[in-house]
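Novice: Prediction below, plus the sequence it came from.
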Amino acid sequence: MPAHAADATGPGPLACDVLVVGGGINGAGIARDLAGRGWRVLLAEADDFAAHTSSSSTKLIHGGLRYLEYYEFSLVRKALQEREVLLKSAPHIMWPLRFVMPHDPSMRPAWLIRLGIFLYDHLAKREVLPGSRGVDLTTHATGAPLKPEFTRGFVYSDGWVDDARLVVLNAIDARAKGATLLTRTRVTRAERRERTWHATLQAEDGGERQVTARALVNAAGPWAEAFLRGVALPARGEALATKSLRLVKGSHIVVPRCFAHDHAYIFQNPDKRIIFAIPYERDFTLIGTTDVELHGDPRGARISESETAYLCEQASRYFRRPVRTADVVWSYAGVRPLLEDDAGDPSAVTRDYLLETNTAGGQGAPLLSVWGGKITTFRKLAEDAADDIGRMLGEHRPAWTHGAFLPGGELSGWIGTAQKPDTDFERLVHAVGARHPWLPTVLVRRLSRAYGARIGELIGTAQSLADLGAEIAPGLYEAELNFLRQTEWACTGDDVLWRRSKLGLHYTPAERARVGAWMDRAATEHPVTPTFVDQTTEMKDTPCS
């Protein structure tokens, strides 16, 4: 165990410097940053990593072109600055994507769109992403799937990300730097005392462990306000919850591929909102999102029939071939925890984040709560959060994540000197195929996308497909399932099929059931680590038993 890892042995409470509550992108990013600065970090996530909002986004690394209409220039600039930082850090799970906006004269005027895209191009420096331009849709390949009345459009750049894998890569890096990360572990009580927080952690099997932490980070996402009002206990009656969240549901549908080219679309709607239509998982198109205010438990968020109809209707305004509700093969809904700002329209609520620090006037253990945020700015949010923690603890430690690779993102061992993120990935695919010619081409590309430079750890000494073990479902072998269990906290079939990958989209119900049964059987016959059951049991990552 690294010297600065949480002290996970011996009787009595587990001691750490910082307890992070929440295993979404913000919690995992903060744990990574803190651990990289040398603090002892423990993260507790009640479910799986990215089980909720952080696996249910539109999966874009973007500045947010539409936020310019709400004069969110600071947010857009901050996000635009982060795009290329992120693209360079993990070119296997993030890559540049070109967007086409067909011009509808009944919507925003062409001069306003040109102005917005000009600002989008110039609010932050670009090294990787090409600039915007006008396009003739009567001749350009992206015009073919569209109705003939759309004759002109605009093309600009943003990025794509596998959101759930981004969370896991942050968690892996946090662990590599000494953090202890516990999934399926709920914080049921956190009491503030003068110098420390005293918390109770409860595992899925009901076992409990006491934890002391010098500081507490509330990164519970949609549950951040509820955590402060119902779980965290102040030392002397002060109010811990001073902000309110506005929960906004964003739903998406997935349909069979609507177009063959590699660009995405951004469509303007009569209600002044926009939706995206994005190439997805080779065979599909992802369409979203909605903005519907949610009242009630975020855990039960589901797409409604009206949302499905809305997305189909708006996409059909542009595509020659209508998108029908019967075409939908999968859908998902994520709950955005937006900071309440009294905006009447959910679409207008700010996507910026606020980090609220609280030390009870210097008389209590530090608390940092994360309010709002978007996936594109997670790294900067985590950096700011770690700076705040250091300031409250009186221990300044320098930032380090700008320019750092995420696990699997450093490809030089496979391809030599890096050039551009998108071409570097293609070079990786070629290198993996050349080194392992027995791997099917489709499998080479999928594994390279998922694991990047870590693909060598998965393949190990295998010299044939037989060496990867039984094929549990098409293209999914026991070696990969074991790798996910042992290194990525995967415990169930859903963890594998819908978060560590999107293989669930490509499999039949029977094939998905086989994966689930294999994972259940493996958890029983070969548990990765035991859950903690009493005060003297060692606490480790991956409590899957």
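Specialist: Yep, it's here.

Novice: Please make it C-alpha for all contacts and neighbour counts, starting now.
Specialist: Noted.

Novice: Tell me which residues touch the residue nearest the centre of the chain, please.
Specialist: Closest residue to the average C-alpha location of the chain: residue 163 at 3.3 Å, with C-alpha atoms, centre = their mean. Contacts here follow C-alpha atoms under 8 Å, 6 or more residues apart in numbering; on that basis residue 163 touches 54-57, 59, 375.

Novice: which stretches of the stretch 301-450 of the chain form strands?
Specialist: Counting by DSSP state E, counting those that start in this stretch, the segments of the stretch 301-450 of the chain that form strands are 330-339, 353-358, 367-372.

Novice: Now do the contacts for residue 356.
Specialist: By C-alpha under 8 Å, 6+ apart, the neighbours of residue 356 are 368-371.

Novice: now residue 89
Specialist: Residue 89 is in contact with 403-406, 409-410, counting by C-alpha under 8 Å, 6+ apart.

Novice: okay, these in TSV with neighbour count next?
Specialist: Below are the contacts of residue 89 laid out as TSV (neighbours: other C-alpha atoms under 10 Å):
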residue	neighbour count
403	11
404	14
405	18
406	22
409	23
410	22
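
Novice: Which member of those is positioned nearest residue 233?
Specialist: When those are ranked by distance to residue 233 (C-alpha to C-alpha), residue 406 comes first, at 35.4 Å.

Novice: my guess is that closest one contacts residue 171, does it?
Specialist: No - Residue 406 is beyond contact range of residue 171, at 9.8 Å (criterion: C-alpha atoms under 8 Å).

Novice: alright, now check it against this:
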Amino acid sequence: MTLRRANIARISGGLFDVLVVGAGINGAVSAAALAGRGASVALIDRGDFGGFVSQESSNLVWGGFKYLENYELPLVFGLCRSRNRLMKAYPDNIKEISFLATLDETAPFRPWFAALGATAYWGIGLFGTKRPRLYDAEELESVEPVVDTSTARGAVQYQDCYLVDNDSRFVFSFVRSAVEAGAAVANYVELVSAERVGDRWVCLLRDTDTGEEVTTSARVVVNAAGPFVDELNSAWGLTTAHRIVYSKGIHLIVPRITTTRHDRVLAFFDDTQRLFYVIPMGHRSVIGTTDTRVDTPYTEVTDEDRDFLLGQINARLDLPDPLTHDDVIAERTGVRPLVVRREAGDQSDADWTSLSRKHEIERDDARAVVTIFGGKLTDCLNVGEEVAEHVQHLGVPLEKDLRNWYGEPAAATRKEFFRQARLMRLDSLRTKPGTEPLSDRLWRRYGRRAFDLLESIRADPTMGTDVMGSADYLRAELHTAAEHEMVVTLDDFMRRRSKIDLVVRDRDILGSPGLREVAEILFGDEADRRLADYVLAKTGQHAPPAH
């Protein structure tokens, strides 16, 4: 946690061009874009980086095929362009993947009509992916035997992208970019109060981990608080043309449904004629999502939610045994902060699923505040660029955008890493069947810092061994997380810097003899306290004493 303390010390008493409040995808990408163009930036979040809405996505980077239903062509065009840019900038982190959409009797479209839509989608996306295909029911059964074709009229296959790792890890890549460009960033730091004094905001901040309070100043504030933007603006006395409403979505993570030989997303229309998906996540499958109007950003998965999704997927797959609650390994739930105009009322009579998923950005010139409403992971680069334009309009000089604040390292750097990994026979350290090569994983997760991991393993071969057998994580990675990734709680690492909590059952995690070592590497003398907090959150019981 030394890096985090150093950043809080930089923030304390500082005067920044911009203070970004909220470190989900919108805040992280804004900080990276601004710092990358020469602004002095502070980024804070009262929780962890990517620790609320941004950790509950479908892990998809897509243009929004389903938004064609509502004729949101400009939105789909913008998202497809952003998807193509991300795919090019992050070739190891964002991969193209097939979406196989089965059209059965509950689907609102005939296969031929869906195929026309998929072809239009391909064109709107500037032909940046493989072309779509149309299958009849007999062909569908051959292509994906797990699908129950008894009521299928056919299927259409189109292409989009997905995150190989998890969404919050991707958010952290922008946090890391901001740091490398000189930004001061800190998680678990909340904004207690903010007052406009002359030409700047004077802000009181609190470290929620230690209780320490510090003061900082900024010429401009970016409100990137996600589902809490209205709450923050209200506290500052700001009136905006837009506001946020909430749609709850859930995902259930179960053992892999489809064959691991082919990574593809299965798409179906549920009984309400809304699309839901089966998304691959390594040796797991993610089923979701739902779309339920709620009045609070705090959500939980209910038995009704589980029964609905399991019932829908069991009715559409030809499984040896139906999926039950016992098959659920982990769950994800969160809200989509949807943007509506303030004069539109409470939207109680609106077709909820037709509300736009686009983002809006407002600027208050008198108070020097930029507010980001809504947004999607796919649209993040556009958000970063637009926020930079607004901040520049408020008088903060920015350098020319060289677009070097995002993306993976250069191809030559990648080539050199894989050359060194091959010479030291890195991939031979991995003996588990069905796991990806270590070199691929380390490069994807750490980029240039993966060279440090190689050095660590060369110096001490035990750094190349797993800490927790079921988690597939090296000791060297734990030390890197401890030193460079501002891990404050064990959940930060287990849920967000890694995806262990998403793919390993709680009982297996808590029963792992390596869990204590994970805590000791990450937290040193504070290991017992952090471990106890984690176990308490999982079970309501404290961790057993150290042996």
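Specialist: Structure's in. What do you need? Source: prediction; values computed, not measured.

Novice: which of the contacts of residue 89 of the first structure does the second structure keep?
Specialist: Retained in the second structure: 405-406, out of the contacts of residue 89 of the first structure (criterion both residues aligned by TM-score structural alignment, their matches' C-alpha atoms under 8 Å).

Novice: can you list the contacts of residue 89 of the first structure in JSON lines and add distance to residue 74 of the first structure?
Specialist: As requested, these are arranged in JSON lines below (distance: C-alpha to C-alpha, whole Å):
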{"residue": "403", "distance to residue 74 of the first structure": "22"}
{"residue": "404", "distance to residue 74 of the first structure": "24"}
{"residue": "405", "distance to residue 74 of the first structure": "26"}
{"residue": "406", "distance to residue 74 of the first structure": "26"}
{"residue": "409", "distance to residue 74 of the first structure": "29"}
{"residue": "410", "distance to residue 74 of the first structure": "31"}
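
Novice: nearest residue to the counterpart of residue 449 of the second structure in the first structure other than its sequence neighbours?
Specialist: Under the alignment (TM-score structural alignment), residue 449 of the second structure maps onto residue 454 of the first structure. Leaving aside its chain neighbours, residue 454 of the first structure sits nearest to residue 408 (4.9 Å; criterion: C-alpha to C-alpha, 6 or more residues apart in numbering).

Novice: where's that neighbour relative to residue 453 of the first structure, distance?
Specialist: 4 Å (C-alpha to C-alpha, to the nearest Å).

Novice: These two: which is more packed in?
Specialist: In this view residue 408 of the first structure and residue 453 are compared by other C-alpha atoms under 10 Å, and residue 453 has more residues nearby, 25 against 21.

Novice: part of a helix, is that one?
Specialist: Yes - counting by DSSP: H, G, I helix; E, B strand; the rest coil, one finds residue 453 of the first structure located in a helix.

Novice: Please tell me how far residue 108 of the first structure sits from residue 72 of the first structure.
Specialist: Going from residue 108 of the first structure to residue 72 of the first structure by C-alpha to C-alpha gives 18 Å.

Novice: who has more neighbours, the two?
Specialist: Counted by other C-alpha under 10 Å, residue 108 of the first structure and residue 72 do not tie: residue 72 has more neighbours, with 17 against 14.

Novice: which residues does that one contact?
Specialist: So residue 72 of the first structure contacts residue 350 (C-alpha under 8 Å, 6+ apart).

Novice: how near is the aligned residue in the second structure for residue 503 of the first structure to residue 510 of the second structure?
Specialist: Using TM-score structural alignment, the partner of residue 503 of the first structure in the second structure is residue 500. Residue 500 of the second structure is 12 Å from residue 510 of the second structure, where distance means C-alpha to C-alpha.

Novice: Looking only at neighbour counts, state which of the two leads.
Specialist: residue 500 (20 against 17).

Novice: And for the nearest residue to the more buried one once chain neighbours are set aside, the neighbour number?
Specialist: Distances taken as C-alpha to C-alpha, 6+ apart place residue 494 nearest to residue 500 of the second structure, at 5.3 Å, with adjacent residues excluded. Residues near residue 494 of the second structure, counting by other C-alpha under 10 Å, number 18.
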